[in-house]
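Participant: Could you work out the structure for the sequence below:
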Amino acid sequence: MFLVNSHTDYGKPLEAVDALTLGPDGADEVEHFLAVRDNHAPTPLQALPHLARRLGVGAVLVKDEGRRLGLGSFKALGGAYAVVRLVLEDTGRQLGRSVAYEELFSPVLHATAARMTFACATDGNHGRSVAQGAQLVGARAAIFVHAGVSEERVAAIARFGAEMIRVDGTYDDSVAEAARISAERNWTVVSDTSWPGYERVPSLVMQGYTTIVREAMRQMSEPPTHLFIQAGVGGIAAALAGHFRLLLAKAAPRVVVVEPSLAACLFASAEAGHPVKVEHGAPTVMAMLECYEPSLVAWRILSRTADAFMTVTDEEAIAAMNRLARPEGGDLAIVAGESGCVGLAGLLNALGNEEARRALDFDDKARILLVNTEGATDPARYRELVGLPPEEVVAGARMGA
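Facilitator: Presented below is the predicted three-dimensional model:
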């Protein structure tokens, strides 16, 4: 399904609080944090020239977040950053002065962090980031996972020393349980979704994602004309769309938000003209995007900045995974998880949809930016869907490079 954004807020400036979060000063904060991380390096921007020629566009570029900070996902930029910001601020209140990122490993900061517990609900990747951030500063982490999160993903989070708490039901149920127990135990919730009265921390999480645009713009010879970006609750889509709008104004790329057809809360919200919760049905293979209610902050931004919303099927996502793993014409192979490839699935769908082609002004000069939001964060699932272990795809890419 494809839907042009017809919201009454479409095209309006971002609200002041969102412009402050996603603007240049906010992006600078994230880069200051990353500069003190030992394992930080910009992720690659991979061109797929053969695929671009096959599709009749000028360029297809993939920002590969599967290599981010050792966590295999763009989420590494959000949760950990929010945890550190909160610890810095709490330490600063105790000391009566601002605390710099360079003091991240100081005894006084770790003494503050040791008294704090950070909690979140997760499909897998956000929880790893929060747990890694807590471990970085010496805090505790309590991570709530719903019934659909695989044991492999649970184990990957637990490796950072987090307490793992299983919750019956869906991601939304785990969000509610994390909030309830955290209120009882005075834990700090670091959620990547927002609700009435809880916006600042999710906004910090989104601020972390602005680095993706910063790096991509340095890696490109000219800005993209289109961005196809996947969404669960909408955090990364809103962060990238908002930062591009603030950075490039009218020259910002057209933004298409892509969701699983079985969990399309933003598409439904765009149809209704306001945030809605969709019913939980059959699970989608795109596990990291299986969310049934949008983040209110993300929706507020996307209602202004997204040009269109669309959905893709499980079959289309799996086909995109395989297309990236087995490229043609000398393009480099990319390990994309079942949620990481969704932008490509959306692009392929849109190019076969006459309404979408007209609405998005595709031509042979279009420069398409995609984000591989995760690598093989569940290697067993990846092998099941692609028929190859991720390390074999990586080895093939190295040989072809």
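Participant: CA only for contacts and neighbour counts going forward, please
Facilitator: Noted.
Participant: could you show me where the strands are in the stretch 51-200 of the chain, in order?
Facilitator: In the stretch 51-200 of the chain, the strands defined using DSSP state E, counting those that start in this stretch lie at 59-64, 117-122, 140-146, 163-167, 188-189.
Participant: Would you do the same for the sequence below? I want to compare the two.
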Amino acid sequence: MRTGEVQWVINHQARHAGDRKVKLTFLSKDEIDQARNFHRKFEGYQPTPCISVDQLAAHLGIDKLWVKDESYRFGLNAFKVLGASYAIGKFLAKKLSTDIHALSFESLKSQETRRKLGEITFTTATDGNHGRAVAWAAKELGQKAVVYMPKGSSQERLDAILATGAEASITDLNYDDAVRLAAENAKKFGWHVIQDTAWEGYKEIPAWIMQGYGTIGAEVQEQLQKLGIEKPTHIILQAGVGSFAGAIQGYYAELFGEERPMTIIVEPQEAACIYKSAQISDGKPHAVTGDLRTIMAGLACGEPNPIGWEILRDYSDAYFSCSDDVAEKGIRILANPLSGDMKVISGESGAVGIGLISLLRQDQRYEHLLKALKITKNARILVISTEGDTDPKSYRRILWG
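Facilitator: Model (predicted):
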């Protein structure tokens, strides 16, 4: 693939209701509202900004463009805490034989609750953001965390995890093998895995994590409705294992049915497992292998979450694989806004959606794609910047390099 180019698969079956097999009830409005109500009880909870970049929208020849900025999430510079905290909350509620409705994050911190629970160690594999979220939640609740990072992970992200008091290290494994290491050691030492991907016998916690991510969708809908807007026409979602993308896709599909926004999935070319699965088109998830080298560390995953994949398979309209420079372009666009637009500090995994829509709208080679995806001058597009500058050195290199 040449610099600045993308590969794609259009899902012509996405709008054929009879072809769907997956059920979305676990991502219904009621379930997501329950997750959001749990998050509302956190000290300092505020919905993250949904920023309308009107000048950029006009420049790209569309009606509206919104950037949901997750760099403001609980001071952790990324969205992952929504999934990790909710899954840990659900896990502890189950352990206490209590409904999550009756608990708050604050109540789980109490000495009485901690005495009932005893000492618990949570473990996970991560590029940085998810591991930091698990470690932060464990620390807040007086519990322990052990975090494994794949080779090539940044020292800055490791340091951020270590700062929570967790045990953490960069392994010589790729992401998927680091997940297996966490699962093996959990079994060996009696720890509990908090991972946003699923496998045989491990599906409940990944589903809870996806419900936690749904808080983003609920916030967006509330923010747009205050502006008198029912919904976006299009949503661009980045995918690693597909849990985040599947959560937002599932929420909107459950909320709006056949009237849901068109959804575009985007991945890095070296770790495009969702794109590969869509390309093979046998309905099954397919892995990519190797070192998974990409600057989009949060998306450097080779094996799809089967729960997320089934949702994306049945409901998403297109799947894109793109080179790293598409994400770099997105970072620079958001960091250097047109006059009148707000600056957004977005990391490599957060900015790839902006990079993609900019490329599609400004390169004549992709006019047929715009037509197929109904991206016209009336398009109202939502992009979710899932992280800020979680690797400051990389962010600076992209801006200054």
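Participant: picking up where we left off before, between the strands of the stretch 51-200 of the first structure, which one is closest to residue 257 of the first structure.
Facilitator: Nearest of the strands of the stretch 51-200 of the first structure to residue 257 of the first structure, taken as Cα to Cα: strand 59-64 at 15.8 Å.
Participant: Could I get the buried residue list for the longest helix along the second structure?
Facilitator: Longest helix in the second structure, counting residues (DSSP state H): helix 204-226. When burial is assessed from 16 or more other Cα atoms under 10 Å, helix 204-226 of the second structure yields the following buried residues: 205-221, 223.
Participant: One more: stretch 81-99 of the second structure?
Facilitator: The neighbour-count check on stretch 81-99 of the second structure (16+ other Cα under 10 Å) flags 81-93 as buried.
Participant: hmm, back to that, so the next helix or strand after the longest helix of the second structure matches what in the first structure?
Facilitator: Sequence-wise, the next helix or strand downstream of helix 204-226 of the second structure (DSSP states H and E) is strand 234-238. The aligned range for strand 234-238 of the second structure in the first structure is 226-230, by TM-score structural alignment.
Participant: Mean deviation, the matching stretch versus the second structure?
Facilitator: On superposition with the second structure, the average gap between stretch 226-230 of the first structure and its aligned counterparts reaches 0.5 Å (mean Cα distance after the TM-score superposition for the first structure).
Participant: First-to-last residue distance for stretch 280-293 of the first structure?
Facilitator: Length of stretch 280-293 of the first structure, first residue to last, Cα to Cα, to the nearest Å: 10 Å.
Participant: Would you indicate which residues of that stretch are buried?
Facilitator: For stretch 280-293 of the first structure, burial by neighbour count (16+ other Cα under 10 Å) applies to 284, 285, 286, 287, 288, 289, 290, 291, 292, 293.
Participant: Same question for stretch 165-179 of the second structure.
Facilitator: Buried residues in stretch 165-179 of the second structure (16+ other Cα under 10 Å): 166, 168, 169, 170, 171, 173, 174, 175, 176, 177, 178, 179.
Participant: Once you drop chain neighbours, what's closest to the last one?
Facilitator: This means residue 179 of the second structure. residue 125 (5.0 Å; Cα to Cα, 6 or more residues apart in numbering).
Participant: and what of the third one?
Facilitator: Excluding the flanking residues, the one nearest residue 169 of the second structure by Cα to Cα, 6+ apart is residue 148, at 5.5 Å.
Participant: Neighbours of the counterpart of residue 8 of the second structure in the first structure, how many?
Facilitator: Under the alignment (TM-score structural alignment), residue 8 of the second structure pairs with residue 2 in the first structure. By other Cα atoms under 10 Å, the residues close to residue 2 of the first structure number 19.
Participant: what does residue 188 of the first structure give?
Facilitator: Based on other Cα under 10 Å, the number of other residues close to residue 188 of the first structure is 20.
Participant: Next one: the alignment partner in the second structure of it relative to residue 185 of the second structure, how far apart?
Facilitator: Aligned by TM-score structural alignment, residue 188 of the first structure pairs with residue 192 of the second structure. Applying Cα to Cα, the value for residue 192 of the second structure to residue 185 of the second structure is 9 Å.
Participant: Residue 257 of the second structure matches what in the first structure?
Facilitator: Checking TM-score structural alignment: residue 257 of the second structure goes with residue 249.
Participant: now do residue 176 of the second structure
Facilitator: Using TM-score structural alignment, the equivalent of residue 176 of the second structure in the first structure is residue 172.
Participant: Contact partners for the residue nearest the centre of the first structure?
Facilitator: The first structure has residue 236 as the residue nearest its centroid, 4.1 Å off, counting by Cα atoms, centre = their mean. Contact analysis of residue 236 of the first structure by Cα atoms under 8 Å, 6 or more residues apart in numbering lists 206, 209, 229, 230.
Participant: same question, residue 313 of the first structure
Facilitator: Taking Cα under 8 Å, 6+ apart, one finds 260, 261, 262 in contact with residue 313 of the first structure.
Participant: just residue 237 of the first structure next, same as before
Facilitator: Applying Cα under 8 Å, 6+ apart, we find residue 237 of the first structure in contact with 229, 230, 231, 257, 298, 302.
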